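[1] The sequence isn't on hand, but the structure is:
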């Protein structure tokens, strides 16, 4: 089956959406699915306000239609709600073809952090976008229940996996910083709430990996923290392996792939008791979830790294890809039922 995946989030962006799509696509051939991405690459674009690293394609409709005609997909999945997502959605609706979508980002929280727009308005827009989809894939049961309360229908689960070969304990790795080393990995933006970590008065080193629109401000406000910028692959894996605890500060992420990377590296997690952490690291043997983040960090430092690693080993990208493939809605299946 030839699958077209439409996404506004794509390389060189470094985030959970891009990583999830790349890893899932790599595992899909095992389930008879060949993924072809439809992105903004090569199209005129404008920077997203407050996120200049993310660019939105403009006047994309005709070019997107040509790309889809070249791919000749048997199924379509729309991963994001940006201009690429809208163009592919319109292409499907015009041709009366079924499609699936996925919900990665809690836009109502992101918008509210930047402008006084009621979250009910943003949810109404999102319901309109996802409404025609045969299925909308969500990462956790908590998120499925939350969207259901907001009136979303046809929701199915698509969990996330982790590369346990890359992210693994490495006893020989040492980082030359005072211990304990408390690690945060992610985009540096207001909705990630990293100030909740950086403002804590704790012994040791606050180590921050990532980039984003808030980086310069955070470096200025918190000179005692160590900001390493973006890291990927082996370089990132070694940083995980050399830390003592992983600190996840977001209250808005729908999943948080970085928590699984931390577990695979043998790092216990400290986080707030909110959707995302509740689903991914809700087991108290691998994480401490507490509204008092300093307490959560201190408790997480006492947990067994071996149990963290064991939890991650049960979460493969192959299993996540199977969920994704089973939720797809091929054109042929619809046409056969219509006949």
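    That came in fine, so what should we check first? Worth saying up front: this structure is predicted, and the values here are computed from it rather than measured.
[2] only C-alpha atoms for contact and neighbour calcs from this point on.
    OK.
[3] could you pull out the strands for the chain?
    Using DSSP state E, the strands of the chain run over residues 2-6, 34-38, 45-48, 51-57, 75-78, 100-102, 135-138, 155-157, 181-185, 205-209, 226-229, 245-248, 269-271, 287-289.
[4] mind checking which of these is nearest residue 263?
    Nearest to residue 263, of all those, is strand 269-271, at 7.5 Å by C-alpha to C-alpha.
[5] What is the closest one packed up against?
    For strand 269-271, the packing partners by 3 or more C-alpha pairs under 8 Å, 6 or more residues apart in numbering; DSSP states H and E come out as strand 245-248, helix 257-264, strand 287-289, helix 293-300.
[6] Adding distance to residue 39 and mean neighbour count, write the ones you listed out as JSON lines.
    Below are the helices and strands packed on strand 269-271 laid out as JSON lines (distance: least, C-alpha to C-alpha, whole Å; neighbours: other C-alpha atoms under 10 Å):
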{"stretch": "strand 245-248", "distance to residue 39": "29", "mean neighbour count": "29"}
{"stretch": "helix 257-264", "distance to residue 39": "22", "mean neighbour count": "27"}
{"stretch": "strand 287-289", "distance to residue 39": "36", "mean neighbour count": "28"}
{"stretch": "helix 293-300", "distance to residue 39": "38", "mean neighbour count": "20"}
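[7] closest to residue 75 out of the ones you listed?
    Closest approach to residue 75 among those (C-alpha to C-alpha): helix 257-264, 26.1 Å.
[8] on that earlier part again, is it possible to export the strands of the chain to TSV including distance to residue 125?
    Formatted as TSV, the strands of the chain follow (distance: least, C-alpha to C-alpha, whole Å):
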stretch	distance to residue 125
strand 2-6	19
strand 34-38	23
strand 45-48	18
strand 51-57	18
strand 75-78	16
strand 100-102	14
strand 135-138	15
strand 155-157	17
strand 181-185	30
strand 205-209	33
strand 226-229	34
strand 245-248	29
strand 269-271	30
strand 287-289	32
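[9] Residue 206: which of the helices and strands packed on strand 269-271 is closest?
    Closest approach to residue 206 among the helices and strands packed on strand 269-271 (C-alpha to C-alpha): strand 245-248, 9.3 Å.
[10] Against that first model, consider the following:
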């Protein structure tokens, strides 16, 4: 099948949406399907307000429509509610083509963190975007329940996976720092609620792996934290495995791929009992969820590495790709 994915999040961006699409694309191609991704890298872009690392396509509608016509896809999946997502949505509605969408990000909450826009208004826009979709793909039951409570319909599950060959337990001597090492991996941005981690009074060393618009300010404010910047591939995997506990302070993620990457590396998770951690970690024995993040860290440090690794082995990218494929709506 010839599958087209349109996404406002794509390389060179580094985030969970990009990793998910890229990995599922590779799995689908290994299954014999053809997958094309149209992202902002093919268009003129401008930096996203308050988040210049993310580039948004501008004036892309006419060219995007021509590209879709030329590709002659069998089905279209729209991954994001950005300029390209809206342009692809309008193409499908204009030409009577079914399409699927995904709810990767709690966009209304992200907007609220950056601007005084009521949640109800943002959710009304996002709900309108997804309403014509044949299937709104979400990663967890918690997010599905939350969206249904806000009037969303046609929701289908699309779980996530982890590369257990890349992410696995390794020698913790890779980081020669006072122990225990409490680590965060991800974007350094306001919506990640990172300061809840940074201001904790913890023994040992705090390490932040990642970059983003808030890094410069937070690095000045917390000079005692070990800031290493964004890491990829083997270097990223070595950082994960060198940690003693993975701290996830976000309250707005819909899943959190980093949770699985840490667990596959044999590192227990400490997080709040909110969507994402509740779905991935709660009841697994591989992490500790608590409204008191320090207490969660203390509890997680007692969890054996093998418990974390064994749990992560149950998540497969092939299963994720098969779910995605079953949710698609071919044109004929």
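    Yep, it's here. Keep in mind that what you see is a predicted model, and the values were worked out from it rather than measured.
[11] Next, work out how far apart the nearest residue to residue 24 of structure 2 once chain neighbours are set aside and residue 260 of structure 2 are.
    Excluding its sequence neighbours, the residue lying closest to residue 24 of structure 2 (C-alpha to C-alpha, 6 or more residues apart in numbering) is residue 321, at 5.2 Å. Distance of residue 321 of structure 2 to residue 260 of structure 2, given as C-alpha to C-alpha, to the nearest Å: 17 Å.
[12] Residue 161 of structure 2 too?
    Separation of residue 161 of structure 2 from residue 260 of structure 2 (C-alpha to C-alpha): 8 Å.
[13] swap in residue 19 of structure 2?
    For residue 19 of structure 2, the distance to residue 260 of structure 2 - C-alpha to C-alpha - is 13 Å.
[14] got it, and residue 82 of structure 2?
    Distance, residue 82 of structure 2 to residue 260 of structure 2, using C-alpha to C-alpha: 27 Å.
[15] cool, and residue 280 of structure 2?
    Distance from residue 280 of structure 2 to residue 260 of structure 2, counting by C-alpha to C-alpha: 8 Å.
[16] and if you look at residue 59 of structure 2?
    Counting by C-alpha to C-alpha, the gap from residue 59 of structure 2 to residue 260 of structure 2 is 37 Å.
[17] in the helix ranked longest in structure 2, what counts as buried?
    Counting residues, the longest helix in structure 2 under DSSP state H turns out to be helix 16-30. Buried residues in helix 16-30 of structure 2, counted by 16 or more other C-alpha atoms under 10 Å: 16-21, 23-28.
[18] Can you lay out these as JSON lines showing distance to residue 151 of structure 2?
    Shown next, in JSON lines, are the buried residues of helix 16-30 of structure 2 (distance: C-alpha to C-alpha, whole Å):
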{"residue": "16", "distance to residue 151 of structure 2": "26"}
{"residue": "17", "distance to residue 151 of structure 2": "24"}
{"residue": "18", "distance to residue 151 of structure 2": "27"}
{"residue": "19", "distance to residue 151 of structure 2": "29"}
{"residue": "20", "distance to residue 151 of structure 2": "26"}
{"residue": "21", "distance to residue 151 of structure 2": "26"}
{"residue": "23", "distance to residue 151 of structure 2": "31"}
{"residue": "24", "distance to residue 151 of structure 2": "28"}
{"residue": "25", "distance to residue 151 of structure 2": "30"}
{"residue": "26", "distance to residue 151 of structure 2": "33"}
{"residue": "27", "distance to residue 151 of structure 2": "32"}
{"residue": "28", "distance to residue 151 of structure 2": "31"}
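[19] From the residues you listed, pick the one nearest residue 196 of structure 2.
    Ranked by distance to residue 196 of structure 2 (C-alpha to C-alpha), these are led by residue 16 at 21.0 Å.
[20] can I assume the closest one is in contact with residue 253?
    No. Using C-alpha atoms under 8 Å as the test, residue 16 of structure 2 is too far from residue 253 to be in contact (9.8 Å).
[21] So what touches stretch 131-140 of structure 1?
    98-104, 130, 144, 152-160, 254-255, 276, 279, 324, 327-329 (C-alpha atoms under 8 Å, 6 or more residues apart in numbering).
[22] List only those of these flagged as buried.
    By neighbour count, with 16+ other C-alpha under 10 Å, those hold 98-104, 130, 144, 152-153, 155-160, 254-255, 276, 279, 324, 327-329 as buried.
[23] Among the residues you listed, which ones are in helices?
    130, 144, 279, 324, 327.
[24] Please tell me how far residue 94 of structure 1 sits from residue 316 of structure 1.
    Counting by C-alpha to C-alpha, the gap from residue 94 of structure 1 to residue 316 of structure 1 is 37 Å.
[25] Show me which of these two is the more surrounded one.
    residue 316 (16 against 9; other C-alpha atoms under 10 Å).
[26] Residue 165 is in contact with that one, correct?
    No. Judged on C-alpha under 8 Å, residue 316 of structure 1 makes no contact with residue 165 at a distance of 10.6 Å.
[27] surely residue 212 of structure 2 meets residue 189?
    Yes. Residue 212 of structure 2 lies in contact with residue 189 (C-alpha under 8 Å); the separation is 5.6 Å.
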